[in-house]
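Enquirer: sequence and predicted model, in that order:
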Amino acid sequence: MHRISAGELHRFNVEPIDTVDYHFDLDYVGDGIRDHRLDVLVPHEAPSSLPVYIYFHGGGWTSGDKAPLTKYAASQAADGMIVVNANYRMATRFHLKHMLDDGNAVLDWVARHIEEFGGDPSRIVLGGDSAGGHIAALLTASAFEPELAAHYDIRPRVAPENLRGLVQHCSIADVSVMFERGFVLSLNFLRMLLPERGRGVVLRTAARFMSPIEWLDSGFPPVFVTTSERDYFYRANLNFIAALRRRGLEVDTLIYDRQQVNTRHTWQQDAAHPESQEVYRRLGAFVRRVANVPAIVAASAATSVTAAA
């Protein structure tokens, strides 16, 4: 069951953005459960064929909900994109394969329906924070690596060339850090993500299929990584950035040092911080660049952001 406090909703969603149309709780599977609902946020008077930013919330794979991310998602929509803010099934009742199945179903829904909202299904950027970023990265990798897709028995719903970028906010794209002594999460988190809690499985072997850093195909799309020295997964992010660069893959970064007090794990959700606003500015520019948004549309988006500020 999702635990969403009134305080959490208020903290992240104060002063709602009124330059965006909100379409809440669309059922992307058809089974009526909240875990299979998504929101679509559309900028007012949007030109047709905008890029699509699909976002998965964090919560340690065990908790969280799309609702507190509404202000974050609206901030991106106001910057000239269609935003899909999605829920998914979580542990401990479900494991990683279910989460990837759900993410793949979101992609399928987007491919079939996003044009109804003015989105272009050939210009998709995936993103997420923490565990949601991990899911987004594995989905991206599975589109380029058949072995990874086969391991989870998923058939990617979007052609690789239509995945234009990946956004990682305090994500854990390198799960090898969880084997380090004293890491903030125990290895029980990895076991929790496996069927039967990994019974009879060599955990380090299984971890290869859980770690996006192990699946960086040469066709992997550009990546935007935001992290800080105050982030639990700071080292995992640095490892991911280094691996992308070693392979000659494009990566843009925004990394804050420990002196920036507003940059604890998943600070990007709280729009009140100037550090978060810098993330949003950089993210909008990243999406427009990788999605090849025409200059005239980018200028229109800039006007929309100014009006919303």
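Expert: Received, thanks.
Enquirer: contacts and neighbour counts: CA atoms only from here.
Expert: Noted.
Enquirer: need the three-state assignment for residue 24.
Expert: strand (DSSP: H, G, I helix; E, B strand; the rest coil).
Enquirer: what is the longest strand anywhere in the chain packed up against?
Expert: Longest strand of the chain, by residue count under DSSP state E: strand 119-129. Applying 3 or more Cα pairs under 8 Å, 6 or more residues apart in numbering; DSSP states H and E, one finds that strand 119-129 contacts strand 50-56, helix 131-144, strand 163-169.
Enquirer: take a look at this one as well, against the first:
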Amino acid sequence: MTSRKPDLLFADLTERARQYNARASVPDFDACVREYAELATVARRQCAAVCDLYYGMGAAERLDIFLPAAERQPAPVFIFIHGGYWRSQAKEDAPIMAPVFNAAGVAVVPVEYTLLPEGTLAEAVREVRSAVAWVYHHADRYGLDRDRIYVGGSSAGGHLTGMAAATGWQDQYRVPQNVVKGAVALSGLFDVRPLCDINVNEWLRLYPDQAERLSPLFALPPRGLPMVVSVGGLETDGFKNQTAAYEAACREAGVQVQRVEAAHCNHFNLLCELAKAESPLTRATLEMIANGAPR
């Protein structure tokens, strides 16, 4: 007897649009954004950082590097990709985990990318992969360990994390096939096809066949890659089912998936768990990175 696949389409387009409306799933979206900003302010005040390094020629192709103490360098790298449905938010509000991660000896690298609809989803994927490659090729200059690069992201950033963890792109960027040593995918959109028929496509501007090529569900990580996944217990079934579908596909492909439960979290404050040293999500992420240390 086969288990039922998670429903990503829902009964009709009205219900589908509701299921994928992250903002409407919380009582106060502005409060969630303020929490990001406040935590990011703390990070910038407490942590040493090199900001606005260009990894590409586009104005948005920039990243920041939040470094642990010099005696802990070269440091493993946690590249973080912000969410915002690919059309909003910025890297400046993303380094909320830097104080905790830097204290654990891990560098944090928030990445900016060209937002839609100025850019395209394909360009965002290319840019994030370019950022990973830039970190690999410039690691020595900034006290980073090129052999311990991890990628994470939330919501749209979870999608881009999946595309960075996928196989098949590395040769084009002159990096090893295993350049990404692990991934943290939070509340991601891993099958973009259901979004082509609802309001999200106003800025995605994709046909279903294009969406399939840009979906992590159809571009899985290599066998054996460690991955942490989580989705908030207060999120809609749309986001829960997206994570369930991706998790199942990854497990079937031999990816070493660890699911972290977060029953008390919504779509937005799930990310804030990474700012807490003792949260299960932080512990799982830092343990994954520590387990990848050379023996």
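Expert: Yep, it's here. This one's a predicted model, so the numbers in the text were calculated from it and none came from an experiment.
Enquirer: TM-score of the superposed pair?
Expert: The TM-score (TM-score structural alignment, normalised by the length of the second structure) is 0.78; 263 aligned residues with a Cα RMSD of 3.0 Å.
Enquirer: mean neighbour count and distance to residue 280 of the first structure added to the helices and strands packed on strand 119-129 of the first structure, as JSON lines?
Expert: JSON lines is the format used below for those (neighbours: other Cα atoms under 10 Å; distance: least, Cα to Cα, whole Å):
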{"stretch": "strand 50-56", "mean neighbour count": "28", "distance to residue 280 of the first structure": "13"}
{"stretch": "helix 131-144", "mean neighbour count": "26", "distance to residue 280 of the first structure": "16"}
{"stretch": "strand 163-169", "mean neighbour count": "26", "distance to residue 280 of the first structure": "11"}
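Enquirer: out of these, flag the one nearest residue 92 of the first structure.
Expert: With Cα to Cα as the measure, helix 131-144 is the member of those nearest residue 92 of the first structure (13.7 Å).
Enquirer: need the helices for the first structure, in chain order.
Expert: Per DSSP state H, the first structure carries helices over the ranges 6-13, 70-77, 96-113, 131-144, 146-151, 188-192, 203-208, 234-246, 274-290, 295-308.
Enquirer: hang on, the earlier thing: select, out of the helices and strands packed on strand 119-129 of the first structure, the one closest to residue 176 of the first structure.
Expert: Taking those one by one with Cα to Cα, helix 131-144 is closest: 13.0 Å.
Enquirer: follow-up on the earlier one: for the helices and strands packed on strand 119-129 of the first structure, give me a markdown table that also has distance to residue 215 of the first structure.
Expert: Shown next, in a markdown table, are those (distance: least, Cα to Cα, whole Å):
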| stretch | distance to residue 215 of the first structure |
| --- | --- |
| strand 50-56 | 20 |
| helix 131-144 | 6 |
| strand 163-169 | 14 |
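Enquirer: so how far is residue 146 of the first structure from the aligned residue in the first structure for residue 158 of the second structure?
Expert: Taking TM-score structural alignment, the alignment pairs residue 158 of the second structure with residue 133 from the first structure. Counting by Cα to Cα, to the nearest Å, the separation of residue 133 of the first structure from residue 146 of the first structure is 20 Å.
Enquirer: and residue 70 of the first structure, by the same measure?
Expert: For residue 70 of the first structure relative to residue 146 of the first structure (Cα to Cα), the value is 34 Å.
Enquirer: again, but for residue 41 of the first structure
Expert: Where residue 146 of the first structure is concerned, residue 41 of the first structure sits at a distance of 32 Å (Cα to Cα).
Enquirer: so which of those two has more stuff around it?
Expert: Set residue 41 of the first structure next to residue 146 and count neighbours by other Cα atoms under 10 Å: residue 41 wins out with 25 against 14.
Enquirer: alignment lookup: the more buried one to the second structure.
Expert: By TM-score structural alignment, residue 41 of the first structure lines up with residue 66.
Enquirer: so who does its match touch?
Expert: Going by Cα atoms under 8 Å, 6 or more residues apart in numbering, residue 66 of the second structure touches 47, 48, 49, 50, 98, 102, 107, 108, 109.
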